[in-house]
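Student: Task: produce atomic coordinates for the following.
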Amino acid sequence: MQIGCPKEIKTHEYRVGLTPESAAELVAHGHAVLIETGAGAGIGAPDTAYIAAGAQIAADAAEVFARSEMVVKVKEPQANERAMLRPGQILYTYLHLAADPEQTRDLVNSGAACVAYETVTGPGGGLPLLKPMSQVAGRMSIQAGATALEKAHGGRGTLLGGVPGVAPGRVVVIGGGVVGFNAAQMAVGLGAEVTVLDRSADVLERIDTHFNGRVRTLHSARALLKAEVAAADLVIGAVLIPGAAAPKLVTRDMLRGMADGAVVVDVAIDQGGCFETSRPTTHSDPTYVVEGVVHYCVANMPGGVARTSTYALNNATLPHALALADHGLSVALTRDPHLRAGLNVLGGMVTYEAVARDLGYAYHPPEEALKVA
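Tutor: The predicted model follows:
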């Protein structure tokens, strides 16, 4: 199979879909790999590293899309990239369609087969292709929040760890999944006072056991959430409903109860965000203020630590890329129900139920779509 990897063009996105090592693995399996020139520069991988791995270098993205049977990316394709997709071509990347009706429309119209990292499941449950970026984003959320709390960045001037004689900052994490767990881990490491809210008793028990009581755990009832948000210096939105739009758990009214200069970090912004006042921002302009509260809503947080993120992502995505390339889309998805769960769009059909429901499309189960595509 001819596999292509274009350079990411989203603002301040430095990750790359294939590392030189991943390219070498694909080549070893007998596939041809085409990398857009400069695609690996953000992780310190020059074109020469890809050439040494057996890949070819393309002059631009247009060449990559035109020559490739499968396109491997990191972020969702931008409008000009979507225009280059064609029927039957495989797109393998993060998509987050439920919060992006324009992208969904374009992918449906393209006729391409679109496999989303974020909805591929694992044998033991969970979302193994989303997990590494959730780990990165969870840890980065505390770094970003701590910086935003500094007075020079618009915050209230609170040091999360405090100092002897001065209380530490109060961090509230909404959601105890992978993002929330990693956020709590970083916040505890800094010495903050940490509370995690979740609706799963099992999740709360796991967190309580792991942190040996160092983290407060609370069931996420609305009244309790409102009180905790009001008392927090930093709130991390770490809510995920796989493939679906994030619920708006924190309202504007709740924000009014927070102190001026308090900070919220919405890690769920890829799925629309879990704060009513959230809107996507970029690494070049990461924050804005609503109701006196600093909002950090960067939609590609892991792009800020591109090298770590790219290698962590490739560790998870490469096995499925090999399966798609070795066996073709239909056979690979028929054999593996977990990879099949990643199919969001195929031949003009929406094949992920939550996306179809949230955006008003007819839902076509992937098993049925594969038979007619």
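Student: drop to CA atoms for contacts and neighbour counts, all remaining ones
Tutor: OK.
Student: Disregarding residues adjacent in the polypeptide, which is nearest to Leu346?
Tutor: The shortest distance from Leu346 to any non-neighbouring residue, by Cα to Cα, 6 or more residues apart in numbering, is to Ala113 (4.3 Å).
Student: Check Ala306 too.
Tutor: If the residues on either side of it in the chain are set aside, Ala306 comes closest to Arg15, at 4.8 Å by Cα to Cα, 6+ apart.
Student: now the one you found: how far from Gly42?
Tutor: 6 Å (Cα to Cα, to the nearest Å).
Student: got any residues that touch both of those two?
Tutor: Ala306, Arg307 (Cα atoms under 8 Å, 6 or more residues apart in numbering).
Student: this one next, for a side-by-side:
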Amino acid sequence: MRIGVPREIKDQEYRVGLTPASVRELVSRGHQVVVQAGAGAAIGLTDHSYKLAGAQLAGDAEEVFASAEMIVKVKEPQPSERALLKPGQILYAYLHLAADREQTSELVKSGAVCIAYETVTAPDGSLPLLAPMSEVAGRMSVQVAAAYLEKPRGGMGVLLGGVPGVAPGHVVVIGAGVVGANAIQMAVGMGARVTVLDRNVDRLRHLGLVYGNRLVTLYSSADAIERALLAADAVIGAVLVPGAEAPRLVTRAMVARMKGGSVVVDVAIDQGGCFETSRPTSHSDPTYVVDGVLHYCVTNMPAAVARTSTFALNNATIGYAMALADKGWSRALKEDPCLRAGLNICQGNVTYAAVASSHGCTYVPTERVLG
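Tutor: So this is what the prediction gives:
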């Protein structure tokens, strides 16, 4: 199979779909890989390193898309990239379609086979291709919150860890999944006072056993969320419903009652966000203020640590990429129900129920398109 890796063009997105090591794996199995020149240059992955791994270099994205049977990306294709997709071409990337009607419509029209990293599901129900970026984003969220709590950046001037004689900052984490657990780890490590809310009591019990009295666990309800928000200096939105829009658990009225100068980091923004006041932002313009509360809602947070993120992502995605290349998409999906769960759009059909529901589209089960 001929596999294409274009340079990412989303705002300040420096990750790359395949590392030279991943290219080498694919080439060793008899596949051709074409990489757009400069795709990894910003994070130290030079064109020379790709050539040594066996890749061919292309001058622009048009050349990559024109010849490839499978496109491997990191973030969802931007409008100019969607226009280059061809019927039957495999797109393997993060898509987050439930919150993006325009992209969904254009991918349906393209006739491409679109496999979303974020809905590939392991036998235990975990999301192995989403997990590494959730780990990065969860850890980053507390770093970001700590930075924006500084007065020059618009916060109230709180040091999360406090100092002797002064109480530490209070971090509230909504959601105890992968993002939440990593946010908790960072916040506790920085010495903050930490509260987590979730409806999975077993998950709360586990975190309570790990952190003891350094962590307050609360069953999530509208009342519990509101009470926690009123005492919070920073709030991390870490809610996930796989493949679907994030539930809006925090209303505008709740935000209006928060402390002035407090910080919201909505990691769920890729799926629409879990705060009613959230709207997507970029690394170039990351924050805005609503009712005195600073909001950080960057849709590609891990791009800020692009080198770490690229290697972590490739560790998770390369196995499935090899399966798609070795077997072709139809056979690979038929043989692996975990990978099959990643199929969101296939040759004009929406094949993921939550995406179809979000946009009022006709849902076509994957089994039907696979015959």
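Student: if we can go back for a sec, please identify the residue in the second structure that aligns with the residue nearest to Leu346 of the first structure.
Tutor: When the structures are aligned by TM-score structural alignment, the residue of the second structure matched to Ala113 of the first structure is Val113.
Student: Its match against Gln347, yeah?
Tutor: Yes: Val113 of the second structure sits in contact with Gln347 when judged by Cα atoms under 8 Å, with a separation of 5.7 Å.
Student: the more surrounded of those two?
Tutor: The neighbour comparison of Val113 of the second structure against Gln347 (other Cα atoms under 10 Å) goes to Val113, with 26 against 20.
Student: list the contacts for that one?
Tutor: Contact analysis of Val113 of the second structure by Cα under 8 Å, 6+ apart lists Pro87, Gly88, Gln89, Ile90, Leu91, Leu343, Ile345, Cys346, Gln347.
Student: One more: Ile236 of the second structure?
Tutor: Ile236 of the second structure is in contact with Ser141, Val142, Val171, Val172, Val173, Ile174, Gly180, Ala183, Val264, Val265, Asp266, Val267, counting by Cα under 8 Å, 6+ apart.
Student: Using CSV, lay out those residues together with distance to Thr299 of the second structure.
Tutor: CSV is the format used below for the contacts of Ile236 of the second structure (distance: Cα to Cα, whole Å):
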residue, distance to Thr299 of the second structure
Ser141, 12
Val142, 16
Val171, 21
Val172, 20
Val173, 18
Ile174, 18
Gly180, 17
Ala183, 17
Val264, 14
Val265, 11
Asp266, 9
Val267, 8
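Student: Any of the residues you listed buried? List them.
Tutor: Among these, those buried by neighbour count (16 or more other Cα atoms under 10 Å) are Ser141, Val142, Val171, Val172, Val173, Ile174, Gly180, Ala183, Val264, Val265, Asp266, Val267.
Student: Now for the residue sitting furthest away from the middle of the first structure: which residues touch it?
Tutor: In the first structure, Gly165 marks the outermost C-alpha relative to the chain mean, sitting 38.8 Å out by Cα atoms, centre = their mean. Neighbour list for Gly165 of the first structure: empty [criterion: Cα under 8 Å, 6+ apart].
Student: Give me the distance between it and Gly261 of the first structure.
Tutor: In this structure, Gly165 of the first structure lies at 22 Å from Gly261 of the first structure, with Cα to Cα as the measure.
Student: Same check on Gly328 of the first structure?
Tutor: Plainly put, Gly328 of the first structure is 52 Å away from Gly261 of the first structure if you go by Cα to Cα.
Student: So between Arg15 and Gly42 of the first structure, which is more surrounded?
Tutor: A side-by-side neighbour count of Arg15 of the first structure and Gly42, using other Cα under 10 Å, places Arg15 first with 30 against 21.
Student: I'd like the distance between that one and Val263 of the first structure.
Tutor: When Arg15 of the first structure is compared with Val263 of the first structure (using Cα to Cα), they lie 27 Å apart.
Student: quick one on the thing from earlier: want to throw the buried ones among the contacts of Ile236 of the second structure into JSON lines with secondary structure and distance to Phe311 of the second structure?
Tutor: Shown next, in JSON lines, are those (DSSP: H, G, I helix; E, B strand; the rest coil; distance: Cα to Cα, whole Å):
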{"residue": "Ser141", "secondary structure": "helix", "distance to Phe311 of the second structure": "20"}
{"residue": "Val142", "secondary structure": "helix", "distance to Phe311 of the second structure": "22"}
{"residue": "Val171", "secondary structure": "strand", "distance to Phe311 of the second structure": "29"}
{"residue": "Val172", "secondary structure": "strand", "distance to Phe311 of the second structure": "30"}
{"residue": "Val173", "secondary structure": "strand", "distance to Phe311 of the second structure": "27"}
{"residue": "Ile174", "secondary structure": "strand", "distance to Phe311 of the second structure": "28"}
{"residue": "Gly180", "secondary structure": "helix", "distance to Phe311 of the second structure": "22"}
{"residue": "Ala183", "secondary structure": "helix", "distance to Phe311 of the second structure": "20"}
{"residue": "Val264", "secondary structure": "strand", "distance to Phe311 of the second structure": "28"}
{"residue": "Val265", "secondary structure": "strand", "distance to Phe311 of the second structure": "24"}
{"residue": "Asp266", "secondary structure": "strand", "distance to Phe311 of the second structure": "24"}
{"residue": "Val267", "secondary structure": "helix", "distance to Phe311 of the second structure": "21"}
